[in-house]
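Trainee: let's see this in three dimensions:
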Amino acid sequence: MDSTRFSADRPAATYLPAGVRRAVKIVVVGHFGVGKTTFIGSLSEIEPLRTEERMTAASAPVDDLSGAGSKETTTVALDFGRITLSDELVLYLFGTPGQQRFVQLWEDMTVGALGALLLVDPARLEATFPVIDLVESFGLEYAVAVNSFDPSVRYEASEIREALDLLPDTPVVHCDARDVASSAEALMELVRHLLSRTG
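Mentor: Sure, this is the predicted structure:
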């Protein structure tokens, strides 16, 4: 995968090139408020499809906003973005909703997915365990991208691996979901992992 395809000044292509013959599907997963919508938005070459709704007082009893800052909206179905990797290959990114009440949407979204990129917030690692359980229940290979909201606090990959009880070969990479280059590197780490598992 060529990282230059993720430059900040990439052209906004609406339609796929006529030569595209193959599509790859990746799901971007993580707990509520971890940055999935931002991550897909930073990489997508098209205006991402977002299904965000304003959060209201009615959701207060079921949505834990602790650690989510000033979050005012939430994804209620999916996020969708696209990256054309070559003249023949396109990558589709599907972002899952983070709340447990939307888990039933996961099954359809994971069908045909090559793998998953799991975003985690190191300040809320406990919220990641149910997501890991879901990813593994669908049999998806995955990599972990640590999207830290506090740049002054940085945990080593080995500390994240131990805290989440990850397998030794599960990649762990740090990223900033707002930054194109950082998000692209996290995605490439997942792709390298998937290639190593199929090779």
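
Trainee: rest of the way, CA atoms for contacts and neighbours
Mentor: Will do.

Trainee: now V180: closest residue in space, sequence neighbours ignored.
Mentor: Computed as CA to CA, 6 or more residues apart in numbering, the closest residue to V180 that is not its neighbour in sequence is S42, at 5.3 Å.

Trainee: how about that neighbour, secondary structure?
Mentor: Following DSSP: H, G, I helix; E, B strand; the rest coil, we place S42 in the helix state.

Trainee: ok, it touching L187?
Mentor: No - using CA atoms under 8 Å as the test, S42 is too far from L187 to be in contact (11.7 Å).

Trainee: and the two? Which one has more around it.
Mentor: Neighbours per residue (other CA atoms under 10 Å) separate S42 from L187, with L187 holding more: 25 against 22.

Trainee: tell me which residues touch the more buried one, please.
Mentor: L117 (CA atoms under 8 Å, 6 or more residues apart in numbering).

Trainee: buried ones in the strand or helix carrying it, by neighbour count?
Mentor: Under the criterion of DSSP states H and E, L187 resides in helix 180-198. For helix 180-198, burial by neighbour count (16 or more other CA atoms under 10 Å) applies to 180-191, 193-194.

Trainee: in the residues you listed, find the pair that's most separated.
Mentor: V180 and L194 (21.1 Å; CA to CA).

Trainee: how about the longest strand out of those in the chain, which residues are buried there?
Mentor: As assigned by DSSP state E, the longest strand anywhere in the chain is strand 73-84. Using 16+ other CA under 10 Å as the test for burial, strand 73-84 gives T74, T75, V76, A77, L78, D79, F80, G81, R82, I83, T84.

Trainee: and this one, please, so the two structures can be compared:
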Amino acid sequence: MRKARRTGAAALLVAMLAFSAAACGGGDGGGQDKGASGSTASRDSGKTQSKSDETPETDTVLATVKGDSGVEMDITSATRDSGGFVTVNGQIKNTGGEVYTTPVQWGGEEEALADADRSFAGMTLVDSKAKKRYYVLRDTDNRPLTTSGYEPSIEAGATLTFFAQFPAPEASTHEVGVQFPGFPNATIEISG
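Mentor: All right, here's what the predicted structure looks like:
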């Protein structure tokens, strides 16, 4: 009798768990706030480095500039969003044979960012026709909307992917300069 009760109770428990799992559903994350994904990417995208043979290929490269000590910066996209900002994506490749230590200047020179984690806040966009410079946007806690928290060095042959968000220039502006410490200026075209 006891064995029958235990078996019945176990079957009931399994049925309840199955019903609960079905009722909750896994979902596809479609209800997630897409605006929040940028800050998650800023914390995660810089933390992993990959060897160049594992780096995903991009369809386009808007500009490639060579920096100090065998590093290169590829800018792969600059997309204007209807929300009034431009997102620049790219990667820094260590093509040299030694470990490259990332300079603190990459994080910008503003005092408000002195205690912030490593970031790409030192990057700016320049609209030379309108004579305007655009700095990396900040969130409500004054954190730059860019890749941050990456390792302080890039191994030989590895890449560091990045993104940075800026206020969008006027709709008539389709070409801007990118300035980033340690690299020559690059001219890129904004899409969207």
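
Trainee: mind telling me the TM-score for this superposition?
Mentor: The TM-score (TM-score structural alignment, normalised by the length of the second structure) is 0.26; 92 aligned residues with a CA RMSD of 6.0 Å.

Trainee: circling back: which element follows the longest strand of the first structure toward the C-terminus?
Mentor: strand 89-95.

Trainee: contacts made by that following strand with the rest, please.
Mentor: 20-29, 36-37, 40, 78-85, 109.

Trainee: and A143 of the first structure, what does it touch?
Mentor: A116, L117, L118, T170, P171, V172, V173, E189, L190, H193.

Trainee: neighbours of the third one, how many?
Mentor: Other residues within reach of L118 of the first structure, judged by other CA under 10 Å, total 25.

Trainee: which helices and strands sit right next to the host helix or strand of it?
Mentor: L118 of the first structure belongs to strand 115-120 when assigned by DSSP H and E. Where contact means 3 or more CA pairs under 8 Å, 6 or more residues apart in numbering; DSSP states H and E, strand 115-120 of the first structure is packed against strand 22-30, strand 142-147, helix 180-198.

Trainee: what do you get if the cut-off is 7 Å, keeping everything else the same?
Mentor: Counting contacts by 3 or more CA pairs under 7 Å, 6 or more residues apart in numbering; DSSP states H and E, strand 115-120 of the first structure packs against strand 22-30, strand 142-147.

Trainee: for those, which one ends up most surrounded?
Mentor: With neighbours taken as mean count of other CA atoms under 10 Å, these reach their highest mean count in strand 142-147, at a mean of 26.

Trainee: next secondary structure after that strand?
Mentor: By DSSP H and E, the next helix or strand past strand 142-147 of the first structure is helix 157-164.

Trainee: possible to save the contacts of A143 of the first structure as JSON lines with distance to L89 of the first structure?
Mentor: Shown next, in JSON lines, are the contacts of A143 of the first structure (distance: CA to CA, whole Å):
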{"residue": "A116", "distance to L89 of the first structure": "18"}
{"residue": "L117", "distance to L89 of the first structure": "19"}
{"residue": "L118", "distance to L89 of the first structure": "23"}
{"residue": "T170", "distance to L89 of the first structure": "25"}
{"residue": "P171", "distance to L89 of the first structure": "24"}
{"residue": "V172", "distance to L89 of the first structure": "26"}
{"residue": "V173", "distance to L89 of the first structure": "25"}
{"residue": "E189", "distance to L89 of the first structure": "18"}
{"residue": "L190", "distance to L89 of the first structure": "17"}
{"residue": "H193", "distance to L89 of the first structure": "18"}
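
Trainee: closest to S158 of the first structure out of those?
Mentor: V172 (8.3 Å).

Trainee: verify the contact between that closest one and A145 for me.
Mentor: Yes - at 5.9 Å, V172 of the first structure and A145 qualify as touching, with contact defined as CA atoms under 7 Å.

Trainee: okay, angle between the longest strand of the first structure and strand 22-30 too, please.
Mentor: 150 degrees (axes from the mean of the first three to the mean of the last three CA atoms, to 10 degrees).

Trainee: any idea which helix is longest in the second structure?
Mentor: Scanning the second structure for the helix with the most residues, using DSSP state H, yields helix 2-24.

Trainee: helices and strands around the next helix or strand after that one, which ones?
Mentor: The element immediately downstream of helix 2-24 of the second structure (helix or strand, assigned by DSSP H and E) is helix 37-44. Helices and strands touching helix 37-44 of the second structure, by 3+ CA pairs under 7 Å, 6+ apart: there are none.
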